[in-house]
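Novice: my questions are about this predicted structure, shown below with the sequence.
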Amino acid sequence: MIRKSGDKRRQPAVWRRCRTLRSLKQMHALMVVRGFLSDASSLRELLFSSSVSVAGAVTYALQLFDQIPHPDLFMWNTVIRGASHWTPSAAISLFSRMERAGVRPDNITFPFLLRACTKLSESFLGSQFHAKITKSGLESDSFVRNALINMHASCGDLAAASALFDGPARHDVVAWSAMIAGYARRGELSVARQLFEEMPSKDLISCNIMITAYAKQGEMAMARQLFDQVPVKDVVSWNAMIAGYVHCSEHRRALEVFEQMHLAGEQPDEVTMLSLLSSCADAGVMDVGRRIHGSLMEMCSRGGFSIRLSNALIDLYAKCGSIERAIEIFVGMREKDLSTWNSIIGGLAVHGHFRDSINIFENMIGMKWRPDEITFVGVLVACSHGGMVEEGKRYFYLMQNKYGIEPNVKHYGCMVDLLGRAGLLEEAFEFIDHMKIEPNRIIWRALLGSCRIHGNVRLAERANEELLRMRNHASGDYVLLSNVYASRGEWCRAEQVRKLMDDRGVIKEIGSTLLDTDGKNFNFMPKRKPGLRINVAA
């Protein structure tokens, strides 16, 4: 028998309309005005909606929970459940508070705590909870036992998971799925498939686990074979295939599966749309992205887009060159997160709107948002493309000394590019010499490109030497050095570099033109012509 994955708790109609943090706050305000905060039932519903139903509202739920003087067991379990999904470390802290408050956990509490341990990959902490469960006499509870199997299997303790599985759990399809998922997550697909074949009765959850496992490993042929064998599919099945094709950069196949999903009458969810928007952004297919945007507007006409969907749309339009549309979505968002700011700052930077990128960053700082390493990559790219050397140095210093962010290779690469574009080649080389990490090929290649632009032969040779030391034989590096010599009129040395390419068997990749017409890609490449040999008679 095939059963649908996931259960939905029945809620009153008024709470089903709370799908965003904004609507949740409005409902909370209405409760305060009407004196509903003294009603335990309404408090439970508000906590449930903020912790579980509304994505990203768990911080608000925790703030609300702190205002309840004597929460009951249901309230504790509700906030632990929400935290275990969004902020698993907070779930562990809540349990400690729960114990200090003298509230005894039950068979609902522990599975959510074990899920938090799984997300944190905290096998030792999970084992401690296992001991508490055994002491409480709850190990025989099927709900708790299945959570234990899943936690041990996911964290790599397959021996402990197998010990729990060998017994009454073998009659439980959920336990089988937990074991299959554990082996699948560790990449042991052959063992996972063997368990899947041995299952007394396969359900849709176990099928989805195997499809997802194959897709994550890039084995799309096996994923498709199993997918086609499933008689009754749900949205998880379709999402696994779409995400798998996106992961393997087979964007056209991802869109084909979405079309099949539509024909099958299965309603897409947010996960579906996020995968599709990511696919369109990576493939640069803006016309399809626009159609998906239109479908989203029909789906979310009442509640509006979630933050994640809005961020994906910003990323789509920015990557496809429609930065004006990306800005429009950014400005229209009622709620933003750090990824929102990062997407628009980076998008503006790469499209040459460096002043706007920096201004939005300054607005973000003024609104007390704390930037991360991704934010500063966007800011440094803006400074590099805008030739703002002093500003770039200031932000690089600010990142380390005010926000405590250690530069990674991307930050160093941006600074080298910034100095190189500005013609400060000596300073760029000195900067590389004082880097805390080993420069990679991308950094040396950026510097070699700057040397070509500014015609510095001596430093270009050094950058090329570093690339050769890394055993890098990319044709572009040789061509760059050859062009440096050519720009200085040193034709003999330019020819020597070209000969070196031939001696080492380095072949320059042929240029091509990619056109997308009527949904089909056409790649035009010039034909190789046989070389002309000129015999100069003595």
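Specialist: Perfect, I can see it now.

Novice: going forward, measure contacts between C-alpha atoms and count neighbours the same way
Specialist: OK.

Novice: what are the buried residues along stretch 475-483?
Specialist: 477-483 (16 or more other C-alpha atoms under 10 Å).

Novice: tell me the buried residues in stretch 429-447?
Specialist: Quick answer for stretch 429-447 (16+ other C-alpha under 10 Å): 429, 432, 441, 443-447.

Novice: so what's residue 470 up against?
Specialist: Residue 470 makes contacts with residue 441, as judged by C-alpha atoms under 8 Å, 6 or more residues apart in numbering.

Novice: A further structure is provided below for comparison with the first:
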Amino acid sequence: MIKKTVKSRSSNVHQQSSSLWSKCKNLQSLKQIHALMIINGFNSNHIALRELIYTSAIAFSASIHYAHKVFAQITQPDLFMWNTMLRGSAQSLRPSLAISLYTQMEKRCIRPDSYTFPFVLKACTKLSWVVSGLVLHGKIVKFGFESNKFARNTLIYFHANVGDIRIAGELFDDSAKRDVVAWSALTAGYARRGKLDVARGIFDDMPAKDLVSWNVMITGYVKQGKMENARELFDVVPKRDVVTWNAMISGYVLCGENDKALKMYEEMRGAGEYPDEVTMLHLLSACTDSAFLDVGEKIHRSIIEMGAGELSVFLGNALVDMYARCGSIRKALEVFQGMREKDVSSWNIIMLGLAFHGHSEECISLFQDMRRMKYIPNEITFVGVLVASSHAGKVDEGRGYFRMMRTEYNIEPNIRHYGCMVDMLARAGLLNEAFEFINAMEIEPNAIIWRTLLGACKVHSNVELGRYANEQLLKLGREDSGDYVLLSNIYASRDEWDGVERVRKLMDDNGVWKEPGCTLVEADDYALRNFCFDSNA
């Protein structure tokens, strides 16, 4: 009798919670439903908790952080919940969460099943963590899951993409050849390695193709910049999903064809396909690169509608970056302040934006807020605060921040930090100190460093240092017409017309021509900005 009553009550709870989930459309409504669960006592019901974890971890890609917060409060999650969290984490923008979660499973002696390892292995593939993937391969064999179709296909995908392609070939046996997923996994591996001809051959030989197969091949062409081939397949694919559209949009962004990316988005909406977080990140990247502020604002409104006002860290950061780089620093600050969750990148983006837009005091104030709120600054953070110190003429504070990097945060200065220090000293007219600073650098100064000093020599009419900086630029093989013009102007400011003639003759002898319409002051500041933002510098 008690059993029957409990069963009936459990069934009633499940029906009520299921009706709630059907109304869940975004993160905000998800939180509201979770609150109702707590109020009505559903929070102790495993069926309701499973649905909560599934919805927060998988149904809404932007809510994975919320899923982890909820999961941490569950005293005894079952294996379904663990696997669901692993799956959602692996397919999120932070797949390392899946690795951390699996480590917790092992510590708590939770026995995995045939679904557990494939989810973690997918995370290793996305992260290109080969050693961790090989360890998981060993565990799959140890637990006897190697013959499991799901585990085998994921192993083929791992080895084909980042592991040993020969092992992938060995796993692709007769039984695997009857499975379209295995074909797609092998195709993806060869495509990722740049062997598109081999990948296309496997794709064409497939006995049957599903949507994943088409997406894999289209993505393979996209990543190699072969957009014509990608478009050719896109036009004939029998059915498309959000992954298909995202692949094409990202491809056009990567190729710098941002107009086509935005046009593809319009086609996507016209076809009735609903965009996801990845779509929006690609579109914001296109707007940022092309300075399409008006389009970026429209994308922002669409994001707000999608999330009912909620912003993930990734989308929030992308929006702040887009507004800052498109010149709308106040809007960037507004988005930043409205973000409920932030990471170090959030602070870095807004600080760099403020610094380069001349809002140095606000940038430095934010740096103090960041430290007070216990965020740990990284090397990019200090680029922002040094640029702000330079633009504000706060030389003593800048020196202090440069020391702070090493003494408090154990960060070794890189070429950007040295460049910011030279710029700060040069702007303040401390040319001899800037020169001594360059000579004392622990790394080889590059062209940006010497060009910064050369520009300051022009402003302060220092012929001797200007000539030396120009000589160093010539030794680096950087024969930029602007460098010659700067040196010529230094001589002219001192009425040393013989020096002007010597520079012009040197330009003629070296075949260097001045480009018309070049404003050197703006060009120098633009070069420094690109230098600080460019991760490859």
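Specialist: Looks like it came in fine. In this text, all values refer to a predicted model and were calculated from it rather than measured experimentally.

Novice: got a TM-score for the two of them?
Specialist: Superposed pair, TM-score by TM-score structural alignment, normalised by the length of the second structure: 0.85. Supporting alignment: 501 aligned residues with a C-alpha RMSD of 2.6 Å.

Novice: quickly check the buried residues of stretch 429-447 of the first structure for the two that are furthest apart.
Specialist: By the measure C-alpha to C-alpha, 429 and 441 form the most distant pair in these, at 14.1 Å.

Novice: any chance of the buried residues of stretch 429-447 of the first structure in CSV, plus secondary structure?
Specialist: Below are those laid out as CSV (DSSP: H, G, I helix; E, B strand; the rest coil):
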residue, secondary structure
429, helix
432, helix
441, helix
443, helix
444, helix
445, helix
446, helix
447, helix
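
Novice: now, which of those residues sits nearest residue 320 of the first structure?
Specialist: Out of those, the member with the shortest distance to residue 320 of the first structure (by C-alpha to C-alpha) is residue 446, at 24.0 Å.

Novice: residue in the second structure paired with the closest one?
Specialist: Counting by TM-score structural alignment, residue 446 of the first structure lines up with residue 452 in the second structure.

Novice: which one is its match nearest to, not counting chain neighbours?
Specialist: residue 423 (6.1 Å; C-alpha to C-alpha, 6 or more residues apart in numbering).

Novice: quick one: contacts for the residue most central in space within the second structure?
Specialist: Closest residue to the average C-alpha location of the second structure: residue 314 at 7.8 Å, with C-alpha atoms, centre = their mean. Going by C-alpha under 8 Å, 6+ apart, residue 314 of the second structure touches residue 281.

Novice: distance-wise, check it relative to residue 120 of the second structure.
Specialist: 22 Å (C-alpha to C-alpha, to the nearest Å).

Novice: one more: residue 98 of the second structure?
Specialist: On the measure of C-alpha to C-alpha, residue 98 of the second structure and residue 120 of the second structure end up 6 Å apart.

Novice: again, but for residue 281 of the second structure
Specialist: 25 Å.

Novice: who's more crowded, those two?
Specialist: Taking other C-alpha atoms under 10 Å, residue 281 of the second structure and residue 120 do not tie; residue 120 has more neighbours (28 against 21).

Novice: contact partners for the equivalent of residue 416 of the second structure over in the first structure?
Specialist: Using TM-score structural alignment, the partner of residue 416 of the second structure in the first structure is residue 410. Contact analysis of residue 410 of the first structure by C-alpha under 8 Å, 6+ apart lists residue 377.

Novice: repeat for residue 421 of the first structure
Specialist: 384, 387, 450.

Novice: and it, what pairs with it in the second structure?
Specialist: Per TM-score structural alignment, residue 421 of the first structure is aligned with residue 427.

Novice: what's the answer for residue 227 of the first structure, then?
Specialist: Using TM-score structural alignment, residue 227 of the first structure pairs with residue 234 in the second structure.

Novice: distance of its match from residue 240 of the second structure?
Specialist: Distance from residue 234 of the second structure to residue 240 of the second structure, by C-alpha to C-alpha: 8 Å.

Novice: of those two, who's got more company?
Specialist: residue 234 (21 against 18).

Novice: wait, the more buried one sits on residue 218?
Specialist: Yes - between residue 234 of the second structure and residue 218 there is a contact under C-alpha atoms under 8 Å: 6.9 Å.

Novice: overlap in contacts, the two.
Specialist: Between them, residue 234 of the second structure and residue 218 share the contacting residues residue 244, judged by C-alpha under 8 Å, 6+ apart.

Novice: in a helix, residue 516 of the first structure, correct?
Specialist: No - Residue 516 of the first structure sits outside any helix when classified using three-state DSSP, being strand.

Novice: what's the match for residue 482 of the second structure in the first structure?
Specialist: So residue 482 of the second structure corresponds to residue 476, using TM-score structural alignment.

Novice: once you drop chain neighbours, what's closest to its match?
Specialist: Using C-alpha to C-alpha, 6+ apart, the nearest residue to residue 476 of the first structure is residue 508, at 7.3 Å.

Novice: check which helix or strand covers that neighbour.
Specialist: Using DSSP states H and E, residue 508 of the first structure falls within no helix or strand.

Novice: just the helices in the stretch 51-200 of the second structure please.
Specialist: Under the criterion DSSP state H, counting those that start in this stretch, helices of the stretch 51-200 of the second structure are mapped to 64-72, 79-90, 96-107, 116-127, 130-142, 149-161, 165-171, 180-192, 196-205.

Novice: before we move on, back to that, quick one: the match of residue 227 of the first structure from residue 227 of the second structure, how far?
Specialist: Counting by C-alpha to C-alpha, the gap from residue 234 of the second structure to residue 227 of the second structure is 10 Å.

Novice: again, but for residue 518 of the second structure
Specialist: For residue 518 of the second structure relative to residue 227 of the second structure (C-alpha to C-alpha), the value is 35 Å.

Novice: which of these two has more residues huddled nearby?
Specialist: Shown here are residue 518 of the second structure and residue 227; by other C-alpha under 10 Å, residue 227 has more neighbours (19 against 10).

Novice: so who does residue 440 of the first structure touch?
Specialist: residue 409.

Novice: and residue 278 of the first structure, what's its match in the second structure?
Specialist: With TM-score structural alignment as the criterion, residue 278 of the first structure pairs with residue 285.

Novice: average distance between the host helix or strand of its match and the first structure?
Specialist: Using DSSP H and E, residue 285 of the second structure falls within helix 277-290. Here the mean offset of helix 277-290 of the second structure against the first structure after fitting is 1.7 Å, by mean C-alpha distance after the TM-score superposition for the first structure.

Novice: just give me the match in the second structure for residue 372 of the first structure.
Specialist: In the second structure, residue 372 of the first structure lands on residue 378 (TM-score structural alignment).

Novice: just give me the neighbour total for that match.
Specialist: Neighbours of residue 378 of the second structure using other C-alpha under 10 Å come to 15.
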